[in-house]
Each structure stands twice: as structure tokens, then as C-alpha cells.
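Asks: Structure here, sequence nowhere to be found:
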């Protein structure tokens, strides 16, 4: 783990050292800050969400620190657990407080002029890079995938949009899965299990039946990472990286479920990606 300092704001930026090593691309994942005693977190930590009860000015200031670290305006989304993909090519001032964020759960960019972001607190963040045949990065994408978005096809939609924008086959796209709720923590109802299995029978291996019953209904443990790998199977196993985190049990990450259990609001951390200018790559 690393603690980055922004020269512009002189504020700490807690970043996790777990990003993929993709030449020509910058990926950052923010932390809560609660896990580091040197960081003055306040009640919400390094929260980047505007909808969790935090002071708006504090969120704006933190987003400014993140933008400075990324080196370009950040495209923040109004995430709705759907599968719409926003094309950031027209986002000239994406982080302005005067500009309403686009309603989407994924975004793509073939330009280094912007950075893309998704916010999560148990849902799965996934970033993508499209590569030329000789390995040059051509474009990037970021997706927010809760179980509803996964079922709706947000990851497949992200791959399709990036593939079309960069004019490459899906096998020339790499994906990296950021921190999400782990397979031993993500308890769901039978309706979630049935929804995925009815869509794709192979999804059954991504669930484990819980022995106990709740209100007469069976409960399952869902492996959101395995569900994502299934959704991204067209990329090939070698092009899918990341996973293995658990936001519920790891204090580095915000967790909506942990907040519910503790009776306290949960912030949102961000996973960001930017296509770097050629002279910086």
C-alpha cells in the first residue's frame, strides 16, 4: 500500500498498491483511509460519493485530489445498476460541479484527455484496456458491476463498446477486477441464483447453497468474481486479471453491507483508469 501526496492540495490521497501493470495506462484504486493512523479520515474517511450524507464540499475537495493524481478531468457517473456505457469523447469538463454526471454504469475513452471512474462499496469495479496487435494501448473503459448490472450485461456491453471504438476483437481487450465483496461474504436470495442460472446454466458453479434457511427461503453465497469471469469469457482467461479481495472483511475498502451491520453510513471508493499521453507512457 502507498500513501500519495498531492502537491496541489497538500492533502493525503490513500491509494492501494494493487493495480494492474499495463504500460501506457494508469489505474488507481482509492482506500478508505481508516486503515492508516497517519491519515486524518474524519467520520466518512476518503469518501468520494456525493449521495451518502457526507459534506458536499469535502467530497468535491477529495475528488479534486484524485483528479490531480490522475492528471486529467475525471468522468464521474450517476450509477444506476444498469448496462448503459457512456462514451467520454465529448466530456470536456467531466468533473465540473456544474455538470450533471451522465447516467451510466460504464464509460469508455480513446483519448488521454480524461480519466474514467467508477465508485463502489461491495459492487465489482472492472477496468479494461484495448490493445493493438503489437500491444499498444488504444482505449480504456471502466464498469460498475453489482449483481443487477452483471445480470443486465454491463461487462459485455463495455467490451462491445470498447471493441467497436478501437476496432479490435474482444481477444485484444484485457480486464482487471478491483475490490468487491468476497465469495464467502456475498449472501443472496434464491431469486438471484435463479436469475443467473436461467440466463446461463453455467452460472450455477458461481453459487454455494447456505445450509441455513431464512424466512423459509434458501440463501446462497455468490462469487461475484466468478460471475464476472463467466461474463467476460470471450476475452479468454489470460486476459482477465484481479479479484481475490473482500470489501466486507477488509477495512481498506468501503462496504455497504458492513455499514448496514454496524448501523453507520458507508462511503464509496473509486477505481480509476486513464490512457496516458504517448510521451508519458
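Replies: Done, it's in. In this text, all values refer to a predicted model and were calculated from it rather than measured experimentally. Residues are numbered from 1 along each chain as shown.
Asks: For the rest of this, base every contact and every neighbour count on C-alpha atoms.
Replies: Noted.
Asks: Residue 192 sits in which helix or strand?
Replies: Using DSSP states H and E, residue 192 maps to helix 190-199.
Asks: could you point out which element follows that helix?
Replies: Sequence-wise, the next helix or strand downstream of helix 190-199 (DSSP H and E) is strand 207-214.
Asks: Just the buried positions in the helix holding residue 192, please.
Replies: Residues of helix 190-199 classed as buried: 192, 193, 196, 197 (neighbour count, 16 or more other Cα atoms under 10 Å).
Asks: What is the neighbour count of residue 241?
Replies: Residue 241 is flanked by 16 other residues according to other Cα atoms under 10 Å.
Asks: tell me which element it falls in.
Replies: Using DSSP H and E, residue 241 maps to strand 240-242.
Asks: With residue 165 instead?
Replies: Assigned by DSSP H and E, residue 165 falls within helix 154-166.
Asks: what's that helix packed up against?
Replies: strand 85-87, strand 106-109, strand 124-131, strand 137-145, helix 224-231 (3 or more Cα pairs under 8 Å, 6 or more residues apart in numbering; DSSP states H and E).
Asks: neighbours around residue 59, how many?
Replies: Neighbours around residue 59, by other Cα under 10 Å: 18.
Asks: typo on my end, it should be residue 87
Replies: Residue 87, neighbours per other Cα under 10 Å, totals 18.
Asks: ok, now residue 213?
Replies: Residue 213 has 11 nearby residues by other Cα under 10 Å.
Asks: Could you do residue 12 as well?
Replies: Counted with other Cα under 10 Å, residue 12 comes out at 20.
Asks: from what I can see it touches residue 5, true?
Replies: Yes. Contact criterion Cα atoms under 8 Å: residue 12 and residue 5 qualify, at 4.8 Å.
Asks: From the structure, what's the count of residues near residue 160?
Replies: Quick note: residue 160 (other Cα under 10 Å) scores 15 neighbours.
Asks: what's the answer for residue 261, then?
Replies: 9.
Asks: That one sits in which helix or strand?
Replies: If you go by DSSP H and E, residue 261 is part of helix 256-262.
Asks: Spit out the contact partners of the residue lying closest to residue 242 once chain neighbours are set aside.
Replies: Of all residues not flanking residue 242 in the chain, residue 177 sits nearest, at 4.6 Å (Cα to Cα, 6 or more residues apart in numbering). Residues in contact with residue 177 (Cα atoms under 8 Å, 6 or more residues apart in numbering) are 124, 125, 126, 127, 225, 240, 241, 242, 243.
Asks: Comparison target below:
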């Protein structure tokens, strides 16, 4: 894993689109370009050009020989709508070693969006929080991607996570294959996140869930604190003496195991990411699921 993909290095790049390009290009540099370009993985045959086809795939040699337009058609020729869903509830302001969950989510979503756009797929964005809900429908145009990065930059976490009716169009859109990428810390109060996961799974969409975890919450490292605050409810928990690390580890592991089992049972790919995890781990899992849906 490249040191250039470490979160602290990437987050130092303030231009979000440039950071996304740096992450994606760095990740792909070790892969065969032939597997990442074109309308599919392997050339299969020609077919007549249709008005909606991308002009990049016209075969000009065939045109010169036949005076007709043909497109190089691969064995896999699909278009996927990729919708990134970012949890922007207040708990995403949690910080560890100078990195907040929301900043990690912001740059991760930007990198995945850049990669999907380079693949020629429509990319959209939904931001989930109680105070306001933002949804950007998936589109392919470069101008659309400029708005995509802008909206990621504008995210200001607040409130708690809800499954609002305002996002009804997210679940009742065109009947086509979609890949949903959900980025969250999975902090919920009344199973609101799992309700959304249930809805997506029931609609038979492909879903990747990235679970962002801070090392200080994984290890209960609160030395020097007299109390900790629930960022979404404001509730204070007094820390009387040292935390029983062993007991905490048992509860934490039970939570992670149950979460992973519930998501996996729904056919959702679960990946846990530390805020210190290089971003290529997430891009690898994204491409694994991406390739499944294109088969």
C-alpha cells in the first residue's frame, strides 16, 4: 500500500477533485490499464453505432473500409448508476489523530466518484442528516462531477441519521442496476440505518457498506478524560476510574460481528475502515463489487 494514499497525506490536498485524482491514479498505477479502459474487459465484436453511444468507441478503421459507423462492442457492455450515500450525522465529527470521520468519508467518496466517472458510469450523491437532506441524481457529464465535488466540500454534519421520505426517489428511481456505496460510522439510535439497508437489499441493488472506525473508540482510549459526550444526543457519560479494556473489547467485537453478519445476510459487502487506513483498501473493495455487477 502506497504511503501516498495515507489519509493524512491525501487530506493535506485541499482541492477535493485533485485529491480524488491522486488517490485513484495512485491506486490504478499498479494495475493493467487494459482492464480499466473501454466499454468492457475484452473486445468481442462490432455493432452499428447508435446515437447514444460514446464517440470514443467508434472504430475509424472500420468506417474507412465500409463508410459506416461501428462501435467496438465488448463482452461486457453495461452502464451502472453509482450512488454514494454519505452519513452526515453529528457523530461523523468524531476525531482521532487529527482526522475526522466526515473528512475521511468526504475524500473516500470523492475518490470513488472520480473512479466511477472515469469508467463512464453515472455517479450521484446523497447526504443523510436530520437537519437537511441533499440528493444529487446520478449523471455522467463532467459539469455534473464538478457539482458532485462541490457538494462533498459543503457537507456540514449535524443532527442524527434518519431515513427520510425526502429520499424516496433514491429507492423508487429507474428500474436498472445500481450500485449504492454507503459510508457511515453506523451509529444509530432506533435502527434507522439498518432500515435503509433493508430497503436497498429488498430492491435487489448491489450495496457496499464502508464502516468508518476511529482507533480511540475501537480501543476505548479515553485516558485523561473525565467524561465523554454522545455527539448526537449530547448525553454525557462520566468515566469513573479506568475503563475495563477487556469488557469493552468483548462488547465492541460483539457489535462488529453482529453488524457484519446482518449486512452479509442481506448480500451487502461490509468493509471496516480505520481512519488511519490507506484509501486503496476501500477502492479495492469498491472495484471487487463493481466487477461483480458488470458480469
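Replies: Yep, that arrived. Model, not experiment: these values are computed from the prediction.
Asks: Any idea what the TM-score comes out to?
Replies: Remark: TM-score between the superposed chains equals 0.37 [TM-score structural alignment, normalised by the length of the first structure]; 171 aligned residues with a Cα RMSD of 5.7 Å.
Asks: follow-up on the earlier one: please name whichever of the helices and strands packed on helix 154-166 of the first structure is nearest to residue 160 of the first structure.
Replies: Closest approach to residue 160 of the first structure among these is made by strand 85-87 (9.7 Å; Cα to Cα).
Asks: Tell me the helices and strands packed up against that closest one.
Replies: With contacts defined as 3+ Cα pairs under 8 Å, 6+ apart, the packing partners of strand 85-87 of the first structure are strand 106-109, helix 154-166.
Asks: go again using 6 Å as the cut-off
Replies: If contacts are counted by 3 or more Cα pairs under 6 Å, 6 or more residues apart in numbering; DSSP states H and E, strand 85-87 of the first structure sits against strand 106-109.
Asks: for the strand it packs on, which positions count as buried?
Replies: For strand 106-109 of the first structure, by 16+ other Cα under 10 Å, it's 106, 107, 108, 109.
Asks: again, but for stretch 194-207 of the second structure
Replies: For stretch 194-207 of the second structure, a neighbour-count test (16+ other Cα under 10 Å) marks 194, 197, 198, 200, 201, 205, 206, 207 as buried.
Asks: Please list the members of the residues you listed that lie in helices.
Replies: 194, 197, 198, 200, 201 (DSSP state H).
Asks: could these go into a markdown table alongside distance to residue 216 of the second structure?
Replies: As requested, these are exported to a markdown table (distance: Cα to Cα, whole Å):
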| residue | distance to residue 216 of the second structure |
| --- | --- |
| 194 | 24 |
| 197 | 27 |
| 198 | 30 |
| 200 | 31 |
| 201 | 32 |
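Asks: hang on, the earlier thing: after the helix holding residue 261 of the first structure, next one along is what?
Replies: Sequence-wise, the next helix or strand downstream of helix 256-262 of the first structure (DSSP H and E) is strand 269-275.
Asks: Same question for that following strand: list its buried residues.
Replies: 269, 270, 271, 272, 273, 274, 275.
Asks: OK, contacts around the fourth one?
Replies: In this case it means residue 272 of the first structure. Shown in contact with residue 272 of the first structure (Cα atoms under 6 Å, 6 or more residues apart in numbering): 27, 28, 116, 117.
Asks: All the helices of the second structure, in order from the start?
Replies: Using DSSP H, the helices of the second structure run over 7-11, 16-28, 60-66, 101-118, 142-153, 168-171, 192-202, 215-218, 245-265, 280-294.
Asks: Deepest in the core, which of the ones you listed is it.
Replies: helix 101-118 (a mean of 24; mean count of other Cα atoms under 10 Å).
Asks: Which neighbouring elements make contact with that one?
Replies: Helices and strands touching helix 101-118 of the second structure, by 3+ Cα pairs under 6 Å, 6+ apart, are helix 16-28.
Asks: Now do the helix it packs on against helix 142-153, angle only.
Replies: Here helix 16-28 of the second structure runs at 100 degrees with respect to helix 142-153, directions being taken by axes from the mean of the first three to the mean of the last three Cα atoms, to 10 degrees.
Asks: Kindly calculate the angle that helix 16-28 of the second structure makes with helix 101-118.
Replies: 70 degrees.
Asks: now the contacts of residue 177 of the first structure in TSV, with distance to residue 154 of the first structure?
Replies: Output for the contacts of residue 177 of the first structure, formatted as TSV (distance: Cα to Cα, whole Å):
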residue	distance to residue 154 of the first structure
124	11
125	11
126	10
127	12
225	14
240	16
241	18
242	18
243	17
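Asks: List buried members of these by neighbour count.
Replies: 124, 125, 126, 127, 225, 240, 241, 243.
Asks: Not counting residues beside it along the chain, what's closest to the fourth one?
Replies: The spatially closest residue to residue 127 of the first structure, leaving aside those adjacent along the chain, is residue 142, at 4.3 Å (Cα to Cα, 6+ apart).
Asks: quick one, which of the helices of the second structure is nearest to residue 87 of the second structure?
Replies: The closest of the helices of the second structure to residue 87 of the second structure is helix 101-118. By Cα to Cα, the value is 8.1 Å.
Asks: how close does the nearest residue to residue 197 of the second structure once chain neighbours are set aside sit to residue 128 of the second structure?
Replies: For residue 197 of the second structure, ignoring the flanking residues on the chain, the nearest one in space by Cα to Cα, 6+ apart is residue 263 at 7.7 Å. Plainly put, residue 263 of the second structure is 19 Å away from residue 128 of the second structure if you go by Cα to Cα, to the nearest Å.
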